[in-house]
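K.L.:
Model the following, please.
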Amino acid sequence: MPDTGSTQPPLVAHIIYALGTGGLENGLVNIINRSPPGRYRHAIICLTRAESFAGRITAADVEIIELHKNPGHDLRMYWRLWRTLRQLRPAIVHTRNLAALETQALGLFLPGCKRVHGEHGRDVNDLDGSNRKYRMLRRGLQPLIHRFIAVSDDLAQWLVATVKVPAARVRHIYNGVDHARFISRFANPQASSGENSNTSNNLSRAIDAMPVGFLSAQGARVVGTVGRLAAVKDQQLLIRALGHIFATRPEERGRLRAILVGDGPERLALEQGIVREGLAGCVWLAGDRDDIPALLAAMDIFVLPSLGEGISNTVLEAMATGLPVIATNVGGNPELVQEGVTGQLVPVGDVAALAAAIQTLVDNPVLCERMGRAALQRVQTDFDWERTVANYLQVYDELLQRPGNSFSPNTSKA
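P.N.:
The predicted structure follows:
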């Protein structure tokens, strides 16, 4: 039973596959760090492991538990999870994405515990949500789940129409962005000299970390992307698009540069792709970095070539930097990137279309600036972590029948 007799705030147990670098994990950390002290307690249960990303948690007394799940169906992991939940006695169990969904079955043995499941993006083996096995799994478990939270309208509609979750149990809550962290390309004239100095120093350090001579070309233009180097993010499409540009317009080799920030299982394949396309010296694989705002500020165009998305944190961060965004027309991307206004949308896997979109913006700095300003205005108006956190906490308050703030009509819906 949940620990309802304690004078401590209710405990939310967040169950995720791993606490590593990623948009889902970034959202979870922001929600925990930004929650008002004393309103809820939080624990993170990693089915596999926690990585260095866990160090970004600044809230006090957040327990992080690793279950070290083996590949495949590890029945002992479920036993360890059951014992952990019995010990924690959470008021709410909040799972995220398909990898953690099955653990909601333990809810049958946790009377009184409320259950929440978040959909942050579909599995790489089910990008359009049509996989029959996964669909039946979701349908079978959905009666056990009191609330579903979808980070995009696309996912919310899919939960209702395809998974057959009653609309009253679905909440749509956009991710937020920490505007203060990101360096707008359009300087605020009211910013203090200290803020401007700090921005300049961070940008200088990011440029110093680049390969020698990387930006030495006159009028260099930089395209970039940020994200885990994984198949679903398809950074290989960006590599191929750059190769296409250089093959059709060899003069671009002298000024066009690309930065890929992040690390992951596709790194070797991307290194091979850079060699194959003859891009040595033109592409920097920056690896995992802790100076993302400065690296974004060093870019002129942001590209998200992924095969599937929920709501991309990195797109929001690029918009907060004032960058035009080129993204594939999938998932929640069209909810962020307004065609011809804040950026451009291209078909998934279309090398020529991506190359043409990049070339259009490279050739037209005025259009870049106009789109970047529109992106910045959009994200400042509609995407804020404080609003996002308030809406997550309101879901918890509703389930536990605690007083709380109402949903913002701009970021959630039943």
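
K.L.:
When you work out contacts or count neighbours from here on, use the C-alpha atoms and nothing else.
P.N.:
OK.

K.L.:
which residues of the stretch 101-250 of the chain fall in helices?
P.N.:
132-141, 153-161, 193-208, 235-248 (DSSP state H, counting those that start in this stretch).

K.L.:
And the contacts of the shortest one?
P.N.:
Read that as helix 153-161. Helix 153-161 has contacts (Cα atoms under 8 Å, 6 or more residues apart in numbering) with 119, 121, 129, 149-150, 165-167, 170-172, 310, 331-332, 335.

K.L.:
Pro90: which of the helices of the stretch 101-250 of the chain is closest?
P.N.:
helix 132-141 (19.5 Å; Cα to Cα).

K.L.:
Could you pull up the residues touching the closest residue to Val395 other than its chain neighbours?
P.N.:
Among residues not flanking Val395 along the chain, Arg147 sits closest, at 7.8 Å (Cα to Cα, 6 or more residues apart in numbering). Shown in contact with Arg147 (Cα under 8 Å, 6+ apart): Arg115, Val116, His117, Arg169, Val170, Arg171, Val395.

K.L.:
if we can go back for a sec, distance to Pro347 added to the helices of the stretch 101-250 of the chain, as TSV?
P.N.:
Output for the helices of the stretch 101-250 of the chain, formatted as TSV (distance: least, Cα to Cα, whole Å):
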stretch	distance to Pro347
helix 132-141	25
helix 153-161	17
helix 193-208	32
helix 235-248	11
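
K.L.:
deepest of these, which one?
P.N.:
Of all the helices of the stretch 101-250 of the chain, helix 235-248 carries the top mean neighbour count, a mean of 22, counting by mean count of other Cα atoms under 10 Å.

K.L.:
just how off-centre is that helix within its chain?
P.N.:
25 Å (Cα atoms, centre = their mean, to the nearest Å).

K.L.:
Next: stretch 114-134.
P.N.:
From the chain centre to the centre of stretch 114-134 is a distance of 15 Å (Cα atoms, centre = their mean).

K.L.:
repeat for stretch 108-117
P.N.:
The chain centre lies 27 Å from the centre of stretch 108-117; the measure is Cα atoms, centre = their mean.

K.L.:
List the contacts of that stretch.
P.N.:
1-2, 90-97, 101, 104, 107, 144-149, 399-400.

K.L.:
what's the closest of the helices of the stretch 101-250 of the chain to Arg76?
P.N.:
Of all the helices of the stretch 101-250 of the chain, helix 132-141 sits nearest to Arg76, with 20.6 Å by Cα to Cα.

K.L.:
one more to put side by side:
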Amino acid sequence: MIEVKKMNILHVVRPAEGGMKNHVLSLLKHLDKEKYHFVLCCPDGEEWGSLLSGTGVQVRECPLKGEISPWSDVHSILKLVNMIKSLNIDVVHTHGMKAGLVGRIAGQLVRSSGKIGGGHRPFASPGPYLISTVHNSIYQYALPEYQKRFLSTLQKYLARQTDKFVTVSQALKTEIMAWEGIQEKNIEVIYNGIPVDSFTKKSSPYLKIRLGLNPITPVVGTVARLAPQKGVEFFVQAAFLVSQIIDTVQFLVVGEGPLKKELQRQAERLGLRGKIIFTGHYADVSEIYPLMDVFAVPSLSEGLSITTIEAMAAQRPIVASAAGGIPELISHRQTGFLVPPGDHQALAHGILELLKRPKWSEKLAKAARQKAQAQFTIEQMVRQTDDLYQQIAGGREIAGFQRRYAHA
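P.N.:
Modelled structure (predicted):
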């Protein structure tokens, strides 16, 4: 009789929205359950459990917070240690800095103890293999230099315990090599992927009216979490400049976040009442992109912008700041228009150029969609992650992580 042994993989994630959440969900939904048994350790277990219902993924809740919280973090580490041992975890795969901190410490504690649950392991290591996916820059935030140095020192220590890093852009790979001293051979770049063909909807005049937009005049919009690193205040400033030249243009801001009220007040001060609409959270953003004649990405910091990939898939003309991994998505004047981060005048110039040259804008948008189809699909992201897991098996006669046993 043949028995198939799956590899046990534990994913660890902090409270997450947007790109990181979609990334983790896509992996857990699409990776082959015949090869792997997945456990997800996360806060908000009920929500994640609902999102992963029917996938076979085991969801375990832990009190992991986004910020440093010593008592909660120690509790999470101890819970993870117990989980790794009791579930015979082969790979701990963390996402983001906070989960990487807690998850890798727990994995290293299990390694140090030399104890792991019974049963076959797919490779001869004394504890779990540790993978850390880096989704965003932690060094581009406006932190005091001593805090950056502290983070760098801590990350360097954890890097020595980590078997493999994944970054979602070349820019992040370069950054962690410089700040954390990680060797290039220990880093894999796996771009975020989206369901590209889900972003082919047509513009709906009825949706425009429902959102408070004029259905026959141009719309310039952005989709973002309303947080400092997304630079939406520069979009509002650019909107003011553009509105001085094209009186009929409208602006749309889609998303929630801590800066929402401040941004609304800023728009009021600039006299943009009735010209700029804040929708808040919108459940299906694939309906939103077709409404936009120009899509703007004013970010100050990005790992790899999911909303930019979505706008590319939706074949929108894009003006974006050249922050983080965005230049890996947008080639200036080929698949979009790049501007310096934090420069609202350059952003306004890019918006105006795309609005005034519709044929050229359409050409850029088509090229952007072709690039999204070629490089930024869920299928490609899943395939590359699967390849990474296969590398871990290290040629120990494991075909796709399934070791077979003959029983009498």
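
K.L.:
Got a TM-score for the pair?
P.N.:
The TM-score (TM-score structural alignment, normalised by the length of the second structure) is 0.85; 374 aligned residues with a Cα RMSD of 2.5 Å.

K.L.:
about what we covered before: any idea which of the helices of the stretch 101-250 of the first structure gets closest to Ala298 of the first structure?
P.N.:
helix 193-208 (7.0 Å).

K.L.:
So which elements touch that closest one?
P.N.:
In terms of contacts (3 or more Cα pairs under 8 Å, 6 or more residues apart in numbering; DSSP states H and E), helix 193-208 of the first structure is packed against helix 292-297.

K.L.:
who touches Ile64 of the first structure in this structure?
P.N.:
Applying Cα under 8 Å, 6+ apart to Ile64 of the first structure gives the contacts Ala43, Ile44, Ile45, Cys46, Ala50.

K.L.:
Tell me how far it lies from Leu75 of the first structure.
P.N.:
21 Å (Cα to Cα, to the nearest Å).

K.L.:
any chance you could map the strands in the stretch 301-408 of the second structure?
P.N.:
Remark: strands assigned in the stretch 301-408 of the second structure by DSSP state E, counting those that start in this stretch are 318-321, 337-339, 403-406.

K.L.:
any idea which of those is most buried?
P.N.:
strand 318-321 (a mean of 28).

K.L.:
That one vs the first structure, average offset?
P.N.:
Averaged over the aligned pairs, strand 318-321 of the second structure sits 1.2 Å from the first structure after superposition, using mean Cα distance after the TM-score superposition for the first structure.

K.L.:
so where is that strand in the first structure?
P.N.:
Alignment of strand 318-321 of the second structure against the first structure: residues 325-328, by TM-score structural alignment.

K.L.:
any idea what the residue nearest to Val395 of the first structure aligns with in the second structure?
P.N.:
Using TM-score structural alignment, the equivalent of Arg147 of the first structure in the second structure is Lys164.

K.L.:
Reduced to three states, what does Cys41 of the second structure come out as?
P.N.:
On the three-state scheme (DSSP: H, G, I helix; E, B strand; the rest coil), Cys41 of the second structure is labelled strand.

K.L.:
Quick one: map it onto the first structure.
P.N.:
So, by TM-score structural alignment, Cys41 of the second structure is matched to Ile45.

K.L.:
same question, Ser301 of the second structure
P.N.:
Checking TM-score structural alignment: Ser301 of the second structure goes with Gly308.

K.L.:
I'd guessed its match sits against Gly121; true?
P.N.:
Yes - between Gly308 of the first structure and Gly121 there is a contact at 7.3 Å, judged by Cα atoms under 8 Å.

K.L.:
list residues touching both of these two?
P.N.:
Gly331.

K.L.:
Helix, strand or coil: sort out Ile65 of the first structure for me.
P.N.:
What three-state DSSP gives for Ile65 of the first structure is strand.

K.L.:
In the second structure, what residue corresponds to it?
P.N.:
So, by TM-score structural alignment, Ile65 of the first structure is matched to Arg60.

K.L.:
how about the closest residue in space to its match that isn't next to it in sequence, what does it touch?
P.N.:
Spatial nearest neighbour of Arg60 of the second structure, chain neighbours left out: Cys41 (4.8 Å); criterion: Cα to Cα, 6+ apart. If you count contacts by Cα under 8 Å, 6+ apart, Cys41 of the second structure has them with Leu10, His11, Val12, Val13, Val59, Arg60, Glu61, Cys62, Leu80.

K.L.:
Quick check: the fifth one vs Val319 of the second structure, distance?
P.N.:
What it means is Val59 of the second structure. For Val59 of the second structure relative to Val319 of the second structure (Cα to Cα), the value is 39 Å.

K.L.:
Also the third one?
P.N.:
Applying Cα to Cα, the value for Val12 of the second structure to Val319 of the second structure is 34 Å.

K.L.:
just the first one next, same as before
P.N.:
Between Leu10 of the second structure and Val319 of the second structure the distance is 38 Å, computed by Cα to Cα.

K.L.:
and if you look at Ile89 of the second structure?
P.N.:
Counting by Cα to Cα, the gap from Ile89 of the second structure to Val319 of the second structure is 44 Å.

K.L.:
Please apply the same query to Gln147 of the second structure.
P.N.:
Applying Cα to Cα, the value for Gln147 of the second structure to Val319 of the second structure is 33 Å.

K.L.:
With Phe376 of the second structure instead?
P.N.:
Relative to Val319 of the second structure, Phe376 of the second structure is positioned 19 Å away (Cα to Cα).

K.L.:
if we can go back for a sec, between all of the contacts of helix 153-161 of the first structure, which two are separated the most?
P.N.:
Pro166 and Glu335 (22.9 Å).
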